[in-house]
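S.K.: sequence below, structure please.
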Amino acid sequence: MSSISTSLIRFNTFGLPARCRQLVLARTQAELIAACMQHAADAVPPLILGGGSNLLLLEDYLGTVIKVETKGITVSEDSEHYRLTVAAGESWHGLVEFCLQQNIAGLENLALIPGTVGAAPIQNIGAYGVEFSAVCDWVEYLDLNTGKLARLSHDECQFRYRYSVFKGALRGRAVVLQVGIVLSKCWQPNLIYGPLQSLAGQATPQAVFDTVCRVRSEKLPAPEQMGNVGSFFENPVVSAAHFSQLQQRYANIVGYPQPSGEVKLAAGWLIDSLGLKGYSVGGAAVHQQQALVLVNRGNATSSDVLGLARFICQRVKAAFEVELVMEPRVYAARGEWSNVL
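M.R.: Here you go, the predicted model:
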């Protein structure tokens, strides 16, 4: 049996000191498909890795890690839309910058989200009032069961908040190869979130991009300076009646009405209101500037991170009767965990 020899510390933005049995860098789509199919039937399934920015490694991985490094962006247009085909290994923020350089608007609210394009549909990434689902045309993936390529339309992806079919029926079976993005030429700014409202009446795609980058940089530490995975918890969604009850007890509680009639709570506000900024367990801590972010102060272990996350969940549950859900995907030695807390 081969040894656990390859370090993954620089391939996960939380900076946890895990290793794997083998690391494969797939730089072309053909290499990615070949590597996935070679290891699809392994006793320990391959871990498909993008930017490592939404990943929590609990221990050494006993299988093969396949890092997606495919590149390529093509653009076509008609009278009303731009249509982009983007390889899964492209940097998401790099794509946002590329679009602005080409005078293509619509992705600027999603600036500085770490990770790769291939992860965007899986998690249905979102920020500042915009989700990936709003711009997704289609997603092409490799089916590990059949070895065939398939393409899903927007509706077939079953998008909802931080969810898609890739976290449901296709979980562990699909490897995203490329995505299709459609952006209207009739740009309308989305300024519903606080810091962006100051741009009303003078918003441009570049101004929105600059504001989002500034705000995110102020609140979120760069992973190379302090390990983190960005937002650690999803914003919980509660019934209107539950929100009304919470408002009576916490007048300043932050909530955003949803089309369903429910209300999305700001998880960062819940954690902050409990005085947990700076709270730590071992080398893991709640970030001082943004309570939704957990950070590695330099020597965190996976036990530290899970211990801190569990403590936060317990405190939030006791105070608000709300269950927090972790955003990052969690991997133990032999595969992904679906329920850690």
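S.K.: rest of the way, CA atoms for contacts and neighbours
M.R.: Will do.
S.K.: mind listing the helices for the stretch 151-300 of the chain?
M.R.: Counting by DSSP state H, counting those that start in this stretch, one finds helices in the stretch 151-300 of the chain at the ranges 205-219, 240-249, 267-273.
S.K.: what comes up buried for the first one?
M.R.: Of the residues in helix 205-219, those with enough neighbours to count as buried (16 or more other C-alpha atoms under 10 Å) are 205, 208-209, 211-213, 216, 219.
S.K.: try the second one
M.R.: Using 16+ other C-alpha under 10 Å as the test for burial, helix 240-249 gives 240, 243, 246.
S.K.: CSV for those, including distance to residue 195?
M.R.: CSV is the format used below for these (distance: C-alpha to C-alpha, whole Å):
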residue, distance to residue 195
240, 25
243, 24
246, 25
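S.K.: quick one: which of these is nearest residue 21?
M.R.: residue 243 (47.5 Å; C-alpha to C-alpha).
S.K.: ok, and the closest non-adjacent residue to that closest one?
M.R.: residue 263 (6.8 Å; C-alpha to C-alpha, 6 or more residues apart in numbering).
S.K.: indicate which one of the helices of the stretch 151-300 of the chain is closest to residue 279.
M.R.: helix 267-273 (10.4 Å).
S.K.: run through who's touching the helix or strand harbouring residue 142.
M.R.: Secondary structure here is read from DSSP states H and E; on that basis residue 142 sits in strand 136-143. By C-alpha atoms under 8 Å, 6 or more residues apart in numbering, the residues outside strand 136-143 that reach it are 33, 121, 148-154, 157, 173-182.
S.K.: buried residues in the host helix or strand of residue 120?
M.R.: According to DSSP H and E, residue 120 maps onto helix 120-123. Of the residues in helix 120-123, 120-123 count as buried by neighbour count, 16+ other C-alpha under 10 Å.
S.K.: stretch 103-116 too?
M.R.: Quick answer for stretch 103-116 (16+ other C-alpha under 10 Å): 104-116.
S.K.: rewinding a little: select only the buried ones of the contacts of strand 136-143 in ChimeraX?
M.R.: Buried residues among the contacts of strand 136-143 (16+ other C-alpha under 10 Å), as a ChimeraX selection:
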select :33,121,151,154,157,173,174,175,176,177,178,179,180,181,182
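S.K.: mind checking how far the very next helix or strand once past the helix holding residue 120 is from the chain centre?
M.R.: Once the chain leaves helix 120-123, the next helix or strand it forms, by DSSP H and E, is strand 126-127. Computed by C-alpha atoms, centre = their mean, to the nearest Å, the separation of strand 126-127 from the middle of its chain amounts to 9 Å.
S.K.: structure for this one too, so we can compare:
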Amino acid sequence: MVNLKNRHTLSLQASCNNLYEVENIQDLDSLDLDHQHYFVLGGGSNVAFVEDFDGDIVTFTNKQLSITENDDSWLIETGAGVVWHDLVLQVTQKGIGGLENLALIPGNCGAAAVQNIGAYGVEFSALCKGVQTVNIKTKEIKELTNPECCFGYRNSIFKSTAGSDLLVTKICLQLPKKWTAKLTYQGLDSLTTGATPLSVMNKVIEIRQSKLPDPAKLANAGSFFKNPVVTAEVACVLKERYPEMPTYHQDKNGVKLSSGWLIEKAGFKGKKVDSIGTYEKHALVIVNYGQGSGQTLLRFVRDIKEQVRDLFSVTLENEVLLIGKNGVINL
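M.R.: Alright, predicted model coming up:
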């Protein structure tokens, strides 16, 4: 058995049968996973192992990086094992714009594609040219275009049945040289029109560090729930009851609500049960204060979802994957 406590940032006690660290696609040839239960793990910042996993873990560790300059854009190709924030730092410090709003998001580059990460008005999908994958069972290598990745809000083909056997090995980003700062979100709007990619990145880091705990110091998996999207009619009703409720219009896709605000309004900000609780500065972040268990986490998450549903008639969906004995647990 392999201990997984240090393999996911919520640091819950759990184990798996075997853990395979794969640096090159060719290394997969030695693995026979055709009939075995397995799970693909990245940096572990968006996963919570709530009990022992009865299977094997595969993680791709390649950290190759190349930056190519074209006439009107930059092409960034990086192995799935590169830490996302390290990539943002390296690219932005070269004066290349496009990634700055996504600074300090934990996890690896492969997981950025799987999760379609986003922050401060920017999503991974808007920057992604394509993703290289390998089918773990057939060993077939395939380059997926952006449309073939089926990106959605914190979603992609890699989280569906169709992509369940696909291991992300490399991502390719295309960043236009014609750069425009995206400063519409609160906190960034204080920057001047003379903002640079570096100044925006530094501001994003400052804001995130003021609100979110460092997983290395306080175990957490970042934002635990997705921001729910409701119809304009539902948002209107809720606004009448709660005029102070923040809302974000999503064009034809409805209105996005703030999960953090809903959870705080339901009385969970700073609440703690045993060693599991919400962060005192941000209700959207669930933390492990030291000896938290997977079962306590599950009960706590269920309580949050139930209270928010009862109070607002809105169902929260967890962004963090909960992994149990047989794989993903859906609450």
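S.K.: name the nearest of the buried residues of helix 120-123 of structure 1 relative to residue 130 of structure 1.
M.R.: Nearest to residue 130 of structure 1 among those, with distances taken as C-alpha to C-alpha, is residue 120, at 12.3 Å.
S.K.: in structure 2, what range does stretch 82-94 of structure 1 match?
M.R.: Per TM-score structural alignment, the counterpart of stretch 82-94 of structure 1 in structure 2 is residues 74-86.
S.K.: outside of the matching stretch, which residues touch it?
M.R.: Counting by C-alpha under 8 Å, 6+ apart, residues outside stretch 74-86 of structure 2 touching it are 42-43, 60-69, 96, 102-112, 168-177.
S.K.: what range in structure 1 does the strand ranked longest in structure 2 sit on?
M.R.: If you go by DSSP state E, structure 2 has its longest strand at strand 166-176. Counting by TM-score structural alignment, strand 166-176 of structure 2 falls onto residues 174-184 of structure 1.
S.K.: ok, residues contacting that stretch?
M.R.: 29, 48, 80-88, 104-106, 117-119, 135-144, 166.
S.K.: generate a ChimeraX selection restricted to the buried subset of those.
M.R.: For the buried members of those, the matching ChimeraX selection, counting by 16+ other C-alpha under 10 Å, is:
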select :29,48,82,83,84,85,86,87,88,104,105,106,117,118,119,135,136,137,138,139,140,141,142,143,144,166
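S.K.: just the buried residues of stretch 38-54 of structure 1, please?
M.R.: So stretch 38-54 of structure 1, judged by 16+ other C-alpha under 10 Å, has buried residues 39-40, 45-54.
S.K.: that stretch: end-to-end distance?
M.R.: End-to-end span of stretch 38-54 of structure 1 (C-alpha to C-alpha, to the nearest Å): 25 Å.
S.K.: hmm, back to that, can you tell me the mean distance of the helix holding residue 120 of structure 1 from structure 2 after alignment?
M.R.: Once fitted to structure 2, helix 120-123 of structure 1 is off its aligned match by 1.0 Å on average (mean C-alpha distance after the TM-score superposition for structure 1).
S.K.: in structure 2, what range does that helix match?
M.R.: So helix 120-123 of structure 1 sits over residues 112-115 in structure 2, by TM-score structural alignment.
S.K.: and that stretch, how far from the chain's centre?
M.R.: 7 Å.
S.K.: quick one, what contacts the residue nearest to residue 243 of structure 1?
M.R.: 237-240, 243, 255-257.
S.K.: just those residues: which are in strands?
M.R.: Those of the contacts of residue 263 of structure 1 lying in strands (DSSP E): 237-238, 255-257.
S.K.: of these - the most surrounded one?
M.R.: In terms of neighbour count, residue 237 stands highest of those at 22 neighbours, by other C-alpha atoms under 10 Å.
S.K.: what's that residue aligned with over in structure 2?
M.R.: Per TM-score structural alignment, residue 237 of structure 1 is aligned with residue 229.
S.K.: equivalent analysis for residue 329 of structure 1, please.
M.R.: Residue 329 of structure 1 maps onto residue 321 in structure 2, by TM-score structural alignment.
S.K.: please identify the helix or strand for the aligned residue in structure 1 for residue 303 of structure 2.
M.R.: Superposed on structure 1 with TM-score structural alignment, residue 303 of structure 2 falls opposite residue 311. Element membership of residue 311 of structure 1, judged by DSSP H and E, is helix 302-320.
S.K.: ok, average deviation of that helix from structure 2?
M.R.: Mean for helix 302-320 of structure 1 is 0.8 Å (mean C-alpha distance after the TM-score superposition for structure 1).
S.K.: please produce CSV containing the buried residues of helix 205-219 of structure 1, extended by distance to residue 95 of structure 1.
M.R.: Below are these laid out as CSV (distance: C-alpha to C-alpha, whole Å):
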residue, distance to residue 95 of structure 1
205, 14
208, 16
209, 12
211, 17
212, 15
213, 14
216, 17
219, 22
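S.K.: hmm, back to that, can you list the buried residues in whichever helix or strand comes after the helix holding residue 311 of structure 1?
M.R.: For helix 302-320 of structure 1, the following helix or strand on the C-terminal side (DSSP H and E) is strand 329-332. Residues of strand 329-332 of structure 1 classed as buried by neighbour count (16+ other C-alpha under 10 Å): 329-331.
S.K.: how about the residues you listed in JSON lines, adding distance to residue 299 of structure 1?
M.R.: Formatted as JSON lines, the buried residues of strand 329-332 of structure 1 follow (distance: C-alpha to C-alpha, whole Å):
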{"residue": "329", "distance to residue 299 of structure 1": "21"}
{"residue": "330", "distance to residue 299 of structure 1": "19"}
{"residue": "331", "distance to residue 299 of structure 1": "19"}
